[in-house]
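Enquirer: quick one: sequence plus predicted model below, questions after.
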Amino acid sequence: MDWTAALNETTDLTKDFRKAHPEAAKAFTQMHHAALSDGALSTKDKELQCVAIGIATRCVDCIGFHVRGAVKAGATRDEIVETIATCIMMGGGPSYMYGVKALEAYDQLT
């Protein structure tokens, strides 16, 4: 999978929705920024949580966007690997399959 192309495609699709319902799109973006800003947990830790949730819910786009966010926040490959391992422990085979997608995303997006 080409993660950069996939994220660009999804970004283009969200632009269409932003035009159709700008209030909802703006509200989601504001919530995103508020939830992921540094606080008791760092932005990096929160992005790693988002990667885990993306794996657990099998959301490929979530995995890509939040791996990219985790990288931007300073996450290392080892931190992504440990996040994946925790997902596998909690979610079994499906988490393993989506976890390897997250690792591929990290390798391509760094």
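Expert: Sure, I can see it.
Enquirer: contacts, neighbours, all on C-alpha from now
Expert: Noted.
Enquirer: ok, the residue sitting nearest the centre point of the chain to residue 106 distance?
Expert: With distances taken as CA atoms, centre = their mean, the residue of the chain nearest its centroid is residue 66 (2.0 Å). For residue 66, the distance to residue 106 (CA to CA, to the nearest Å) stands at 10 Å.
Enquirer: then residue 42?
Expert: According to CA to CA, residue 42 and residue 106 sit 19 Å apart.
Enquirer: how about residue 84?
Expert: For residue 84, the distance to residue 106 (CA to CA) stands at 12 Å.
Enquirer: likewise for residue 28?
Expert: According to CA to CA, residue 28 and residue 106 sit 25 Å apart.
Enquirer: neighbour count: the two, which is higher?
Expert: The residue with the greater number of neighbours, taking residue 28 and residue 106 and applying other CA atoms under 10 Å, is residue 106; the counts read 23 against 12.
Enquirer: contacts only, for residue 77.
Expert: By CA atoms under 8 Å, 6 or more residues apart in numbering, residue 77 lies in contact with 103, 106, 107.
Enquirer: next up, a structure to set beside the first:
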Amino acid sequence: MSTFDHAGLIQGINESLATFRKAQPETMRGFSQLAQASMAEGALSSKHKELIALAIGVTQRCSGCIGFHVKALQKLGATRTELEEMLAVCVYMGGGPALMYTAEALKAWDTMAAAAA
């Protein structure tokens, strides 16, 4: 089972990138604009786009991505059932490694949900 503190990981990533944001403001503005445009409501809802983003994070084995996208999904009102169905597809497409990161995503979900309650 994952021992990641995803809330702490998110905070640490944001703190570590603070100097990069100052050193490379155009890059970070461009990344922010890309993220906002990509995740905006459209033919797919923002929630569905976040589910896709989390699926990519799980299958690419990115703990930071898991933390950020789980947090976003909870803000968008996603349910644990929606999360679990998406994770089933991750396991189908990504096999054993995706199953290991599925456990991490579930732990992140439960920990963040408990902290928000």
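Expert: Yep, that arrived. Predicted model only: the values in this text are computed from it and were never measured.
Enquirer: ok, and the closest non-adjacent residue to whichever residue in structure 1 pairs up with residue 63 of structure 2?
Expert: Alignment note: residue 63 of structure 2 maps to residue 60 in structure 1; criterion TM-score structural alignment. By the measure of CA to CA, 6 or more residues apart in numbering, the closest residue to residue 60 of structure 1 outside its immediate chain neighbours is residue 54, 6.9 Å from it.
Enquirer: any idea which helix or strand carries the counterpart of residue 108 of structure 2 in structure 1?
Expert: For residue 108 of structure 2, the aligned position in structure 1 is residue 105, judged by TM-score structural alignment. Using DSSP states H and E, residue 105 of structure 1 sits within helix 77-109.
Enquirer: in that helix, which residues are buried?
Expert: Residues of helix 77-109 of structure 1 classed as buried: 80-81, 83-88, 95-96, 98-99, 101-106, 109 (neighbour count, 16 or more other CA atoms under 10 Å).
Enquirer: where does the strand or helix carrying residue 7 of structure 2 end up in structure 1?
Expert: With secondary structure defined by DSSP H and E, residue 7 of structure 2 is part of helix 6-23. On structure 1, the counterpart of helix 6-23 of structure 2 by TM-score structural alignment is residues 3-20.
Enquirer: hmm, who's touching the matching stretch?
Expert: So stretch 3-20 of structure 1 is in contact with 24, 25, 26, 61, 64, 65, 105, 108, 109, going by CA under 8 Å, 6+ apart.
Enquirer: swap in 6 Å and give it another go.
Expert: Residues from elsewhere that reach stretch 3-20 of structure 1, judged by CA atoms under 6 Å, 6 or more residues apart in numbering: 25, 105.
Enquirer: how much does it stray from structure 2?
Expert: If you overlay the two and look at stretch 3-20 of structure 1, the average distance to its match in structure 2 is 0.9 Å (mean CA distance after the TM-score superposition for structure 1).
Enquirer: return the distance of that stretch from the chain's centre.
Expert: In terms of CA atoms, centre = their mean, to the nearest Å, the centre of stretch 3-20 of structure 1 is set 15 Å apart from its chain centre.
Enquirer: then stretch 76-85 of structure 1?
Expert: Between the mean C-alpha point of stretch 76-85 of structure 1 and the mean C-alpha point of its chain there is a distance of 13 Å (CA atoms, centre = their mean).
Enquirer: the inter-axis angle of the helix or strand that contains residue 64 of structure 2 versus helix 6-23?
Expert: Using DSSP H and E, residue 64 of structure 2 sits in helix 63-75. Angle between the axes of helix 63-75 of structure 2 and helix 6-23 is 110 degrees (criterion: axes from the mean of the first three to the mean of the last three CA atoms, to 10 degrees).
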